Structure formats: structure tokens, C-alpha cells
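# This is a predicted model, with the sequence first.
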Amino acid sequence: MLEKFVDTLSVPQRIVFTFILAILGGATLLSTPWASASGEATSFLDCLFTATSAVCVTGQVTLNTAEHWNLFGQVVIITLIELGGLGFMAILTMAYVATGRKFGLKQQKVIQESLNLDSISQAKPMIMYLVKFALSVQAFGMLLLSFVMIPEYGLGRGLWFSFFHAISAFCNAGFDLFGDSLLSYTDQPFVLLVIAGLIFSGGLGFVVWRDVLEYHRTKKLLFHTKIVLTATSVVLLTSFVLFALMEERHGSFAGLSIGDRLANYLFMAVTPRTAGYANVNYSQVSMGSIYLTIVLMFVGGASGSTAGGIKVNTLAVLALYLIREFQGRTVHVFNRSVTDRALEKAAYIFIAGVILVFIATMALSVSEVIPHDFGLEYILMEVVSCFGTVGLTMGLTPYLTAFGKFILIVLMLMGRVGLLTFFWSFGNHTKTQKIKYLNGQVMIG
């Protein structure tokens, strides 16, 4: 019955349905008494919020992960994170390979859509590469973290902490078992840099990584790779310098050495790429840093990665369009032109993202209570964090109303599956429009 229903769905509908199914399954497991540290059943709405945050690799939590969930609950959460981060089609592909089954055309289309691939022929090899690369990086990250976690927590707990945070960081999820994110590690640059490296690896995109790692053989890079690497470098370097300037003046890390402070500024530039690990209390940083963090969360990482946001390549395409339009020239870079279709998709994603953030912020401004010492940034940070699947907060999450939780659950889902995929799941985009209308004139600007 379920298989027949799935066969009737379009590719975008299949992707959205798979995520919803996983969220509901995860929420059901978390709602049982066996998942909580107290041995009591947890509110289903909080479980739904937690499962959505895990599957959508956000890290926003209404319940403290370290304190509320027992080992079983934590295993459920990290499993959901891995499924959401690598993608359900990656897991399905591995199952098909293990059983010797072949891919159908529609299954390959789902993989192509979920990873933003240009060609359907790339689907199976890209999935195989994705899984091998992800597991290798996570294993290496776990090994590095274990050098700190095992001496601090003992062998068993140290290995579990290393395993959990390596996956959570690579998948850009931001869930932690420390209870205070990474606030207790601001004076340990090794931990910050390892986590930052995992975040960066997951947020760069699997197509880009394969292209870079095979450069020694191919001696060339894809146009997409060049765009992502250039835009990422500019965004990362600029944000690092700005955070350093603003927080040096504000004194957020005044008690640390210059080396430790630089590591923390770099981490502040990396974590809004949709990771959500916090090395500072964002209610106590400068207003400029809050604003910059919100902008970085909205942008996010690269397409085809574990990151959310509108994507850094979308920002690059829009920036190129604005520059070239100002100069009166076509949009081109690296001796290649950007297609009109790419420009249309970039504009759609950006405009839809701005509208969604505006509507959600307005809704939460009505439903939630803003403390006297805060302004609209208290809510805007929460909204953009969920839309970009980041997980950073200024303290609102534990105090959300039921309405606020529902709004953010929807935002996290939309941010993870992608705005185009989410909205296309409500319509049929395979049919061509037979009726054409005359052009109308409208004044712009």
C-alpha cells in the first residue's frame, strides 16, 4: 500500500515525504519512556521538534540533549542526523548495492534532485563516493577528538563523545553532549579547529570535494567548483576579519591568548555555515557580530552538501548578476557564462527565503515574549537559524510556545529539503503550459 502510494509521487514529493516519514518515526521513538534519562515519556511536540532538528541537521533543541536523553535517545538522534546529513538516498543506494538490486529511473531522478546533480548518470557513482568520503572524514574526526575526549571522559564515554560530535559536526547538525555546546572549549583551539574542519568538510559539498581530490589526475575543476571555492574563500576570510575586529573591541574573549582568540574568531566564521556549535554566548556578543552571524546563517554552505541556507553559490551568482548588470555586460566568470535558468533559480531562492524569514519573524513576534534586554534580533536569530538549519540561538528555543515550535519545525524542513524542492512538491512541474499570453508592461524601479 505504502509502496504504491510512493510510486504516485513526483520526485520533489518523494524527497519531502521521505523526510517527513523519518521525522515522524524518530519522534515516535524519542517519545517513548526508554529514550529519556528520567524514564518518563516526553511531550510528542518536543520530540517532533527534536527529530525535525536532527533529520534536518539543525541542532536547535527545546530539551538539553546531554541532560534529557539517555543513551538510547542519543543513539536515535545521531542516527537521524546521519540519515539527514548524508541523505536517505545514500542509505538506500548502499542497501541496493548490498542486495545486488538495480536502480530504477525514478530512483535515480530522486538522487539527482536531492544532491543537485546536473546529470542523472552521476547519481550512483556520486552516492558511492559520498558515503565513502563522509565515513572516512567522520572516522578521522573521531580519531582526532578522541585525543581530548578519552583523557577527559574515560575510554567508553570518550569514544562515544568523539563518535557523536564527529558525525554531528560533519553533518552540520550542532547537537552536543557537553550541555553547553562548545562554551567550555574556548581555551582549547585543537577541539575548535577539529570541529571547524569537520563543519567545513561537510558544508563544502561532495561534488566539490571529489573534484578537488581528483585534480591531480584531471588537472581541471568544474565551473561549479570554482564558484563554490571562490565564494567560500571570500565569505570565510571576510567574516573572520570582521569577527576579529568587532569582538576584539567588544572583549568577548578578553581572557584568552591571541592564538586562542584567533581560533575562536575563525570558529565564529565557520559555525554559521549551518553547523550551530556555539563557542560564545550569543546574547553577550556585539550587535555587529549578531548581525553578521544572521547573514552567514541565511547564506549557509554549498549546494549538494550537508549545509542549509540559500547556499553560497546562490549568493555568488546573484552577486555576479548585480555586478555585471551594473556594468551592462552578460553574467560570466572563469570564461563561462551563467545560464538564465541559474539566475532565475538563484533569484527565486533568495526572494522566497527573505519572504519566509519575514513572515516567520512577524509570526513569532506575536506569539513569543521578547525579554526586556533584547530586541527583534532575539527572534530573528532563531528564525534564520532554523531556516538555514544552523542551530544557534540567543536563548529563545527552550521557551518557545507550541505555535512557535510548529513554525520553526516547518522552517527547518523547508531549509533542509530546499525551497525549490519543497514548493515544487505541491505542484506538477512536468506539464508544459499550452496557453501563452501577450507581454504586459510594468514599470520597475
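Sure, I can see it.

# From here on, just use CA atoms for contacts and neighbour counts.
OK.

# Tell me how far I78 lies from G85.
Distance, I78 to G85, by Cα to Cα, to the nearest Å: 10 Å.

# I should have written T99 there, sorry.
For T99 relative to G85 (Cα to Cα), the value is 23 Å.

# When those two are compared, which one has more neighbours?
G85 (27 against 9; other Cα atoms under 10 Å).

# Tell me which helix or strand comes right after the one helix or strand the more buried one maps to.
In the assignment (DSSP states H and E), G85 maps to helix 71-86. Note on helix 71-86: by DSSP H and E, the next helix or strand toward the C-terminus is helix 88-99.

# Which stretches in the stretch 251-400 of the chain count as strands?
332-333, 336-337 (DSSP state E, counting those that start in this stretch).

# now the helices for the stretch 251-400 of the chain?
258-270, 287-299, 312-327, 340-367, 377-387 (DSSP state H, counting those that start in this stretch).

# one step back: to A95, which of the strands of the stretch 251-400 of the chain lies closest?
Closest to A95 of those, according to Cα to Cα: strand 336-337, at 38.8 Å.

# Second structure for comparison follows:
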Amino acid sequence: MKFRLHIAKFLSPPLILVGGFMLIITIGTILLMLPISNQSGEHLAFIDALFTSTSAACVTGLVVVDVGTTFNLFGQIVIMVLMQLGGLGFMTIATLFALVLGKRISLKDRLLLKEAINADSMEGIVRIIRKVLIFSFTIEGVAAVILALRWATEMPFWQAVYYGAFHSVSLFNNGGFDLFGNSFQYYTGDWLFNVTASVLVVSGGLGFVVLNDLFEFRKRRRLSLQSKLVLSVSGALIGIGAIVLFVFEFTNGHTLASLSWSEKIYASFFQSVSTRSSGTSTIDITQMRQATQFFFILLMFIGASPGSTGGGIKTTTFLIMIGAVYAMIRGNKDIVFFRQRVPKELLMRALTIIMVSLIIFMVVVMLLLTTEDAPFLSLMFEAASAIGTVGLSVGVTHELTVWGKVIIAFTMFIGRIGPLTIAYALRPRKEKKLYRHPEGRIIIG
């Protein structure tokens, strides 16, 4: 019998993805509301449970209640499972169970998997998913052991094991949740933690297609254009972000000034990595200079790479627009990377994603300015963190009104699913036109 997810024929893959995430968030909300999830033994308020479930399933990390002190072991495990489901995607996890049970994957399910990981074709999609699952669980497991051994020196062994597993899942899936209450500010100068956490965040943010490409590099001895672009722009953004943070915060007594040189470097690098979509920190974000916070808004808006556990407009979208600007300035008709031309359709898609995301971002900021009593830059930072599913905050999240929580929760959902996916899910069936309008001339610039 073929493996099927009981998908109605009239439902498109984008609509299935939207509905799947809504189902995960709903189940998470119900579980987190239950008294068995909370240390107080009482029901958690619906809006707080919804916000936390959305933040976990959309792997963001913004919180309105402290995870370590509000939720007990059961509640924290619910959050960890939500992050794993939200990071890898419910279709990927469903495929895992199908493979374990020896079921076949139908053609429509393969189409849905292609949409879920942003692959360019269905060729070898199940093989890619299998390798991604192996890679993901392996790196999470190895990192969990490393972190557990590190924390076993300062807490009971089994607590260290649990902390290692929870934070390994959180970091790899760019979840942004932690059990320490102040993210990882205790480990600013800890090289072992910084290296392990950075590898987790970067690996989760590269994208499943790129992970598969790297997985097979020893066999093929070459990388696809997608992988070359993702690795190049990700490395450049991390490097630029680290340099900007180091320069702007070097004399700030609340962030880097009091740290040693090695701690300054660790903190600058880790915080730049974190803006890719991780949402964790080793220094106090609220004490950063406004110039640094604004630059972080730009990095969070760009986000991680396509088909990854992170959000944002994606690194390749940003790079295509930079390539378009460069080509226009140079008088070239084509956008070329590594001697390969980018199709015009991708440029239109990239422009659409950026414009839709900017419109959503501006609307969210305007709504927050209406409902919340906080500085403009702080609300702008919060909106960028939500739409980029990053999870960094300058202290506004805990003070949100009910309407503010609803706005941010909805923004996190849009940021994780992607504005275009939601648009495709809601649009009517496309009818092919049998004609084209005549070309017109417009003066711009």
C-alpha cells in the first residue's frame, strides 16, 4: 500500500503546508495550556500558550513567559518536539515514519516534499530527505553529547544530558529557545560552546539541498550553483556582521568593552551567526547601540537560506537582487554568478518576495506602533525578528499587549511559511491566458 497523507485532490501543496503548520501549532497550544505542562500546576493563558507554540513551531524563539521557570519537563519536551517538527518540517518527519515502516511515497507526496524543502525538482527527492534526516540527527546527537559533557562540570549529569539535547535541537533548528533565562550570556568566552553552537546554527541555516550537496561532495567533487551562492553569501554576511558588531560595540561598556580580546571575538562572531535566524545571544542585546541594533534588523530581514530551518527573505533572494543592481550598473542584460546566468523568472520571484516581505514588515511595525507603548526602533527590531523567525529581542516581547502578541504570533507564522507560500495557497486556480498585451514604455529613475 502506498504511503499517503490523505491529501484531498483539490488541495495544493502550499495549502497543505500552511494547514500542516497550523495543525502543529494548534496541538502545541492545547498541550502547553494543560496543567501537566506547567510548574505551577495551573492552566497557562491561551494567548501565552498560542504565542509560545507558534514561536516554537515556527522556530523563532520569542517568548512571553520564561521557558525554564514556567514549564516543567513535559512542557519543555513539547516545545523541543515543536522545534524539531517546525525546523525539519512535518512532511520531512512524515517521510521518516514512512521510510521506517517501509511504505512507498506517492507522486503527490513527492511534490509536497519538493515544495517543503524548496527543491528545484522531484528527482531524487526521497533520497535527499533520507540523507538530510541522517545528517540532521547525527549532528544534533554529536552536539548534544559535546554540550552535555561541557555542562556536566557544573550541573547534575542527567540534567546536563537533557540540557545538551534541548539546546542542540534548539540551535540546529534555529529555534532560539533556552533554559537559562538569559540565553547563553554565561558562556561568552567559552570557546567550546561558541564553536559547537555556531556549527549547529550554520548547519541548520544552510538549507537541506546544500546539506545534501556537501554530503555528496567527496563523491562528485563539485558543488551546485545553489550551494556555491549559499556558502558564499552566508560566509560574507557572517563576516561582515561580526566586523560591524566588533567595531560599533568595541567601546560599549555594557556589551564588549569589558571583555577580553578573545571574548570580544567570540561574542562578535556568535552574535553575527545568531542573526542568520538562531535568536540566541552571548551578550545583552538590549544594551547594544542603536546603530548595531538597526544593522541587526537588516541581517534578520535577510535571514537564512532556502529550504533551511531559518526564515527571512533568504540569502539567495538577497544575492539575486544585488546581482541585478550590479548588472544594471555595468550595463549587462544578464545576472551571472560563477559563469552561469540567472533566469529572469527568478529575478521576478526575488523581487516579489522582497516587496511582499517589506510590505508585511511595514504593516506589522505600524500595527505595533498603534497597540504598544515602546520606542520605534525596539518595535521595528521586534517585527524584523518575528518575520525573520530569528527570536532576538530588545526586551519588548514580555511587555506586549494581547493584540501585540497576536500580531507577532501571526508574523512569526508568515515568516516561517513564507509570504509567497501563503499567497500561492490562497490564490485562485490559474487560468492560462491566450493573449499578451502590447508592450508599453514607462520612464523611471
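Sure thing, it's come through. No experiment lies behind these values; they were computed from the predicted model shown.

# And the TM-score between these chains?
The TM-score (TM-score structural alignment, normalised by the length of structure 1) is 0.96; 440 aligned residues with a Cα RMSD of 1.6 Å.

# before we move on, back to that, format the helices of the stretch 251-400 of structure 1 as CSV; extra columns: distance to A169 of structure 1.
Shown next, in CSV, are the helices of the stretch 251-400 of structure 1 (distance: least, Cα to Cα, whole Å):
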stretch, distance to A169 of structure 1
helix 258-270, 11
helix 287-299, 16
helix 312-327, 19
helix 340-367, 24
helix 377-387, 16
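
# Would you mind saying which of the ones you listed lies nearest M128 of structure 1?
Using Cα to Cα, the nearest of these to M128 of structure 1 is helix 312-327, at 23.9 Å.

# Just give me the mean distance for that closest one relative to structure 2.
On superposition with structure 2, the mean distance recorded for helix 312-327 of structure 1 (mean Cα distance after the TM-score superposition for structure 1) is 0.7 Å.

# And that helix, what does it pack against?
Helix 312-327 of structure 1 sits against helix 223-250, helix 340-367, with contacts defined as 3 or more Cα pairs under 8 Å, 6 or more residues apart in numbering; DSSP states H and E.

# could you redo the last one with a cut-off of 6 Å?
Helices and strands touching helix 312-327 of structure 1, as assessed by 3 or more Cα pairs under 6 Å, 6 or more residues apart in numbering; DSSP states H and E, are absent.

# In structure 2, what stretch matches that helix?
Aligned by TM-score structural alignment, helix 312-327 of structure 1 corresponds to residues 315-330 of structure 2.

# buried sites along the matching stretch?
315-321, 323-324 (16 or more other Cα atoms under 10 Å).

# Please apply the same query to stretch 349-364 of structure 2.
350-351, 353-354, 356-358, 360-361, 364.

# now swap in stretch 405-424 of structure 1 and tell me
Here stretch 405-424 of structure 1 shows 405, 407-409, 411-419, 421-422 as buried, counting by 16+ other Cα under 10 Å.

# just to revisit the earlier point, now render the strands of the stretch 251-400 of structure 1 as TSV, adding mean neighbour count and distance to L29 of structure 1.
Formatted as TSV, the strands of the stretch 251-400 of structure 1 follow (neighbours: other Cα atoms under 10 Å; distance: least, Cα to Cα, whole Å):
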stretch	mean neighbour count	distance to L29 of structure 1
strand 332-333	14	49
strand 336-337	10	49
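
# Spell out the residue ranges of the helices in the stretch 101-250 of structure 1.
105-114, 123-153, 155-170, 189-204, 206-213, 215-218, 223-250.

# of all those helices, which lies closest to T52 of structure 1?
Closest among those, using Cα to Cα: helix 155-170, at 14.3 Å.

# Which part of structure 2 matches the closest one?
Helix 155-170 of structure 1 maps onto residues 157-172 of structure 2, going by TM-score structural alignment.

# go on, stretch 68-84 of structure 1?
Going by TM-score structural alignment: stretch 68-84 of structure 1 matches residues 70-86.

# if we can go back for a sec, which one of the helices of the stretch 251-400 of structure 1 lies nearest to S38 of structure 1?
Nearest of the helices of the stretch 251-400 of structure 1 (Cα to Cα): helix 377-387, 27.9 Å.

# The closest one vs helix 340-367, what angle?
Relative orientation of helix 377-387 of structure 1 versus helix 340-367 (axes from the mean of the first three to the mean of the last three Cα atoms, to 10 degrees): 140 degrees.

# Helix 377-387 of structure 1 vs structure 2, average distance?
Mean deviation for helix 377-387 of structure 1: 0.5 Å (mean Cα distance after the TM-score superposition for structure 1).

# Let me see the residues that make contact with that helix.
Contact with helix 377-387 of structure 1 is made by 298, 361, 391-394, 411-412, 415, as judged by Cα atoms under 6 Å, 6 or more residues apart in numbering.

# one more time with 8 Å, if that's ok
58, 60, 274, 290, 294, 297-298, 308-309, 357, 360-361, 364-365, 370, 391-397, 408-409, 411-412, 414-415 (Cα atoms under 8 Å, 6 or more residues apart in numbering).

# Got a ChimeraX select line for the buried ones in those?
Per 16+ other Cα under 10 Å, the buried members of the contacts of helix 377-387 of structure 1 correspond to this ChimeraX selection:
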select :58,60,274,290,294,297,298,308,309,357,360,361,364,365,370,391,392,393,394,396,397,408,409,411,412,414,415
